[in-house]
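# Sequence and predicted structure, then a few things I'm wondering about:
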Amino acid sequence: MSIPSFQSNGNLPEGIHLATWQEVENTLGFNERRKELLAGLKRACESLKLAGCKRIYIDGSFATSKEYPGDFDGCWQDDTVDFIYLKSIDPVLLDFTNKRAMQKAKYGGELFPASYQADIYGKTFVEFFQEDRNGNAKGIIAIDL
């Protein structure tokens, strides 16, 4: 397990790159802004783990070499999650209204169930996040909780 070096375009190489939380902190937490985002992501992961989530996927500018990303984007493996329990302990993670404003305010980023449809073509979020805006393949990071 390790996070590969960023490509010249700033993206990770194609594929899902499994990493430990420590590896994510070491690779992506290279300034105060990124450390703030990691702290928010960690809080969200704690709630997801309590509800039965086994893995999250990190994407967006946060999973690139961009020095100061605005937020993080990601998705969470939802096949083992108790949605009723998650709603009782952290309803914000299930609030996708208003462009996920509540998630962004609480955590600094947005997270979606991985198996949900992300676009009009039927791609799931975990598939959608593995392409850039031009349809080119790119890598994402997976963390087992």
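Perfect, I can see it now.
# CA atoms for contacts and neighbours, from now on please.
Will do.
# Strands along the protein, start to end?
15-19, 55-59, 72-76, 109-113, 139-144 (DSSP state E).
# Report the contact partners of Lys49.
Leu145 (Cα atoms under 8 Å, 6 or more residues apart in numbering).
# Roughly how far does it sit from Glu25?
Applying Cα to Cα, to the nearest Å, the value for Lys49 to Glu25 is 18 Å.
# ok, and here's another one to check against it:
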Amino acid sequence: MRFNEYGLLDPGDYVMTFDKLRQSILVKGEENSLLPWDAYWRNRLVDNLEFCVRQLWACGIEEIYIDGSFVTDKYQPEDIDGYFVPRNEQEIFDGTLLAKLNQLDPYKCWGWNRHRFDEYGNLQLEMWYRYRVELFPHCTGVYSGITNEEGKNMKFDEFFRKDRDFGIEKGIVKLMKG
């Protein structure tokens, strides 16, 4: 794994456990790189991500992907973004999964409505405030709110696999139990 000339991972899914993620360039940075790198902050983000992902795993969700500035050569990413594929989509729409996740989370941070503004005036999820992690469900009828070049609202798997700045495909990380 390495960053390309755009500071992104080449297209594809990079399958990783949390141990492998902590040892990767996404946390430690590239060897011999002249770029400054905040490995301490990135490791804290991974700790928070693991806490949230373990809650998803406890609910039977196995397919989880992460992306965002964390999966780039940015010195200090704001957060980790990602999506998951629920086992049963109906649990998203009837609130069952949300209730299960909030029973597991001590801060009851799960939910996909943005209610609070950050210091830049952007609306954020409660999960972002507590963990600096945003994980969204990828299922029928759920979209990212971002449009593609054809003006169509993108699903999370499409949105996370394309860089908005360069307009090119990019790699993402698929998390696995380890």
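Now that the structure is in, tell me what you want to look at. This is a predicted model, so every value here is computed, not measured.
# TM-score for the pair, please.
The TM-score (TM-score structural alignment, normalised by the length of structure 1) is 0.86; 142 aligned residues with a Cα RMSD of 1.9 Å.
# Kindly provide the distance from the nearest residue to Met102 of structure 1 once chain neighbours are set aside to Pro113 of structure 1.
Among residues not flanking Met102 of structure 1 along the chain, Val92 sits closest, at 6.1 Å (Cα to Cα, 6 or more residues apart in numbering). For Val92 of structure 1, the distance to Pro113 of structure 1 equals 13 Å [Cα to Cα].
# same question, Gln103 of structure 1
Taking Cα to Cα, one finds Gln103 of structure 1 at 13 Å from Pro113 of structure 1.
# Tell me the residue in structure 2 aligned with Gly74 of structure 1.
Aligned by TM-score structural alignment, Gly74 of structure 1 pairs with Gly82 of structure 2.
# Any idea how many residues pack against the closest residue to its match other than its chain neighbours?
Using Cα to Cα, 6+ apart and skipping residues adjacent in sequence, the residue nearest Gly82 of structure 2 is Ile66, 4.0 Å away. Applying other Cα atoms under 10 Å, we find 24 residues neighbouring Ile66 of structure 2.
# For Ile66 of structure 2, give me its contacts.
Ile80, Asp81, Gly82, Tyr83, Ile172, Val173, Lys174, Leu175.
# ok, now Leu48 of structure 1?
Counted by Cα under 8 Å, 6+ apart, Leu48 of structure 1 has contacts Val81, Leu86.
# What is the aligned counterpart of it in structure 2?
By TM-score structural alignment, Leu48 of structure 1 lines up with Leu56.
# try Asp59 of structure 1
In structure 2, Asp59 of structure 1 lands on Asp67 (TM-score structural alignment).
# mind checking how far that match is from Thr147 of structure 2?
From Asp67 of structure 2 to Thr147 of structure 2 the distance is 18 Å (Cα to Cα).
# neighbour count winner among those two?
More crowded of Asp67 of structure 2 and Thr147, by other Cα under 10 Å: Asp67, with 22 against 13.
# what do we get in structure 2 for Ser8 of structure 1?
In structure 2, the residue paired with Ser8 of structure 1 is Glu5, using TM-score structural alignment.
# Pull the contacting residues for its match.
Glu5 of structure 2 touches nothing, counting by Cα under 8 Å, 6+ apart.
# Likewise for Asp90 of structure 1?
For Asp90 of structure 1, the contacting residues are Ser47, by Cα under 8 Å, 6+ apart.
# can you check the one 3 residues further on too?
When contacts are counted by Cα under 8 Å, 6+ apart, Leu93 of structure 1 touches Ala44, Leu86, Lys87, Gln103, Leu111, Phe112.
# if we go to structure 2, which of those residues are intact?
Retained in structure 2 by both residues aligned by TM-score structural alignment, their matches' Cα atoms under 8 Å are the following of these: Leu86, Lys87, Gln103.
# quick one: which of those residues is nearest to Gly135 of structure 1?
Within these, the smallest distance to Gly135 of structure 1 is 26.5 Å, found for Gln103 (Cα to Cα).
# residue in structure 2 matching that closest one?
Aligning on TM-score structural alignment places Gln103 of structure 1 opposite Met127 in structure 2.
# Quick check: closest non-adjacent residue to its match.
Cys109 (4.8 Å).
# hmm, which of the kept ones among the contacts of Leu93 of structure 1 are the buried ones?
Leu86, Gln103 (16 or more other Cα atoms under 10 Å).
# how about the helices of structure 1, start to end?
Using DSSP state H, the helices of structure 1 run over 21-28, 32-50, 83-89, 101-107, 125-128.
# Can you say which of those helices is packed in most?
helix 125-128 (a mean of 20; mean count of other Cα atoms under 10 Å).
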